[in-house]
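Undergrad: Next input, structure requested:
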Amino acid sequence: MVDIEPEDLSASANRNRVLYTFSPDLRECENVTSAFAQQGYRATFAQTIPALSRLFDIRRPDVALVDYESGVAEDDVLALIRDLSFGVRVFVIGNANMASDMVVRAIRAGAVALFERPLALTEMTHVVAIDLRRSCSSEKNPARCGSLSALSVREIDVLRYVMEGQSNKEVGLQLHISARTVEAHRASSMKKLGARNTAEMVHIAMMDR
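TA: Presented below is the predicted three-dimensional model:
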């Protein structure tokens, strides 16, 4: 894991970073944009796909924050971003307690991680800043703290079904264990992999396969 010094996360370090937010929610766009602008980013937002495309025509961003419902579920905005510019770090914004299949879909579409509502803006700016520092310091993704080799056989079994988008109950039926036991294995796997949520766990697993 790469150590990030406090000064590396200062607003001055972000002054050349460009960040776009794509969401139909004007207040959310304004709040997110303001939070990142205060951290030195050149941040703005778009509420429609044509508006987002125009922003890309003006300048390639370092980061794009994309609403799940309008950017992944309804339109494949992540694919559009890949077509418009290579190497943009994409984070998805979704509602609380997103289903496993939604998380897997976002990660497979190219999302680095997911932020769940209600948004913790300070945490968001911190996570994005750390990701940008790490992505610049290594050709590989060094964000994962562990690897799949740290997991038990049962934890690997559970993770495999989670990556297929199955719920705790569905995984339990497949493995003949209770949903509560599945949740315990998921929690243990996240801890071993250094993941804060299901999205990060799936992302780490996909990178480590």
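Undergrad: Going by C-alpha atoms from here, please, whenever you check contacts or count neighbours.
TA: Noted.
Undergrad: Run through the neighbouring helices and strands of the helix or strand where Gly172 lies.
TA: Element membership for Gly172 (DSSP states H and E) is helix 168-175. For helix 168-175, the packing partners by 3 or more CA pairs under 8 Å, 6 or more residues apart in numbering; DSSP states H and E come out as helix 153-163, helix 179-193.
Undergrad: structure for this one too, so we can compare:
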Amino acid sequence: MIDATVFVVDDDQAMRTSLQWLIESTGMQVQTYASADAFLAAHYPGRAGCLLLDVRMPGMSGLELQAYLAREGYRLPVILITGHGDVAMAVKAMKAGAMDFIEKPFHDEDLLRSIRNALEFDQKHRASRAARAEIVMRLAELTPREHEVMAMVTDGKSNKEIAASLNVSAKTVEAHRARVMEKMRAESLAELVRMALLAAPDAPL
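TA: Below is the predicted model of the structure:
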């Protein structure tokens, strides 16, 4: 999490200053913005970290910024902060994907714990996305027949069953299977299955 940044968006300057001091006191990097528009003007997709949002701000609110980022495919974990929170707002924020919802006044350690959790979540998901991208690149090297063989192998079918299904010899299946393992750089069948699961379009990240 060395390159991770906590992005603070709050229209209250005193709160921004206080949050920056608190977060930086733990060694974490911080960038602060007075509005959602200011954040969007400076931010670009792909940056590591998390987003600390005030719910009620002039112009675009924290909830509206959260919804906009989700629509645009931004994957930063979001923590919402408000002094006017209620149960309905908290539920709405969490259903929309917020990692946490914290009401002012809050305990410093509670907020820092939430931030650390969000940064750890971001780090793990970035690693998963990078692993998926690498697997997708390896899959692109497979021939159509090798794709067929891999799909049946990871579905638990034996060489004999695959041979019968493709109307080829068991030796041919063994050759295809060996090339699949080599191209995918899989050391075992279990690893190949894990790759197939991670590369699936509906795999959670």
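Undergrad: What would you report as the TM-score here?
TA: Laid over one another, the chains give 0.52 as their TM-score (TM-score structural alignment, normalised by the length of structure 2), with 125 aligned residues with a CA RMSD of 2.8 Å.
Undergrad: what angle do the helix holding Gly172 of structure 1 and helix 179-193 make?
TA: For helix 168-175 of structure 1 against helix 179-193, the angle by axes from the mean of the first three to the mean of the last three CA atoms, to 10 degrees is 100 degrees.
Undergrad: now the strands for structure 1?
TA: Counting by DSSP state E, structure 1 has strands at residues 18-22, 42-46, 63-67, 89-94, 113-116.
Undergrad: With Lys191 of structure 1 as the reference, name the closest of those.
TA: strand 113-116 (16.4 Å; CA to CA).
Undergrad: now for the closest one, which elements pack on it?
TA: Strand 113-116 of structure 1 is packed against strand 89-94, helix 198-208, with contacts defined by 3+ CA pairs under 8 Å, 6+ apart.
Undergrad: As a markdown table, the ones you listed with mean neighbour count would be great.
TA: Output for those, formatted as a markdown table (neighbours: other CA atoms under 10 Å):
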| stretch | mean neighbour count |
| --- | --- |
| strand 89-94 | 24 |
| helix 198-208 | 21 |
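Undergrad: Which one, of these, ends up nearest to Val104 of structure 1?
TA: Across those, Val104 of structure 1 has its closest neighbour in helix 198-208 (6.8 Å, CA to CA).
Undergrad: That closest one to helix 153-163, inter-axis angle?
TA: Between helix 198-208 of structure 1 and helix 153-163, the angle comes out at 110 degrees (the same axes, to 10 degrees).
Undergrad: just the angle between helix 198-208 of structure 1 and strand 89-94, please?
TA: Using the same axes, to 10 degrees: helix 198-208 of structure 1 against strand 89-94 is 150 degrees.
Undergrad: how much space between the most centrally placed residue in structure 2 and Arg138 of structure 2?
TA: Computing the C-alpha centroid of structure 2 and ranking residues by CA atoms, centre = their mean puts His125 first, at 3.9 Å. In this view, His125 of structure 2 and Arg138 of structure 2 are 20 Å apart by CA to CA, to the nearest Å.
Undergrad: Need the distance between the two termini of stretch 71-80 of structure 1.
TA: One end of stretch 71-80 of structure 1 to the other measures 10 Å (CA to CA).
Undergrad: List the contacts of it.
TA: Applying CA atoms under 8 Å, 6 or more residues apart in numbering, the contact partners of stretch 71-80 of structure 1 are Phe22, Ser23, Ile49, Val66, Val90, Ala106, Ala109, Gly110, Ala111.
Undergrad: Mind doing that once more with 10 Å?
TA: With CA atoms under 10 Å, 6 or more residues apart in numbering as the test, stretch 71-80 of structure 1 has contacts from 22-24, 48-49, 52-53, 64-70, 83-84, 88, 90-94, 102, 105-106, 109-111.
Undergrad: same thing with stretch 117-136 of structure 2?
TA: With CA under 10 Å, 6+ apart, stretch 117-136 of structure 2 has contacts from 1, 4-6, 46, 48-52, 75-79, 98-100, 111-116, 138-139, 184-185, 195-201, 203-205.
Undergrad: Appreciated, that's everything.
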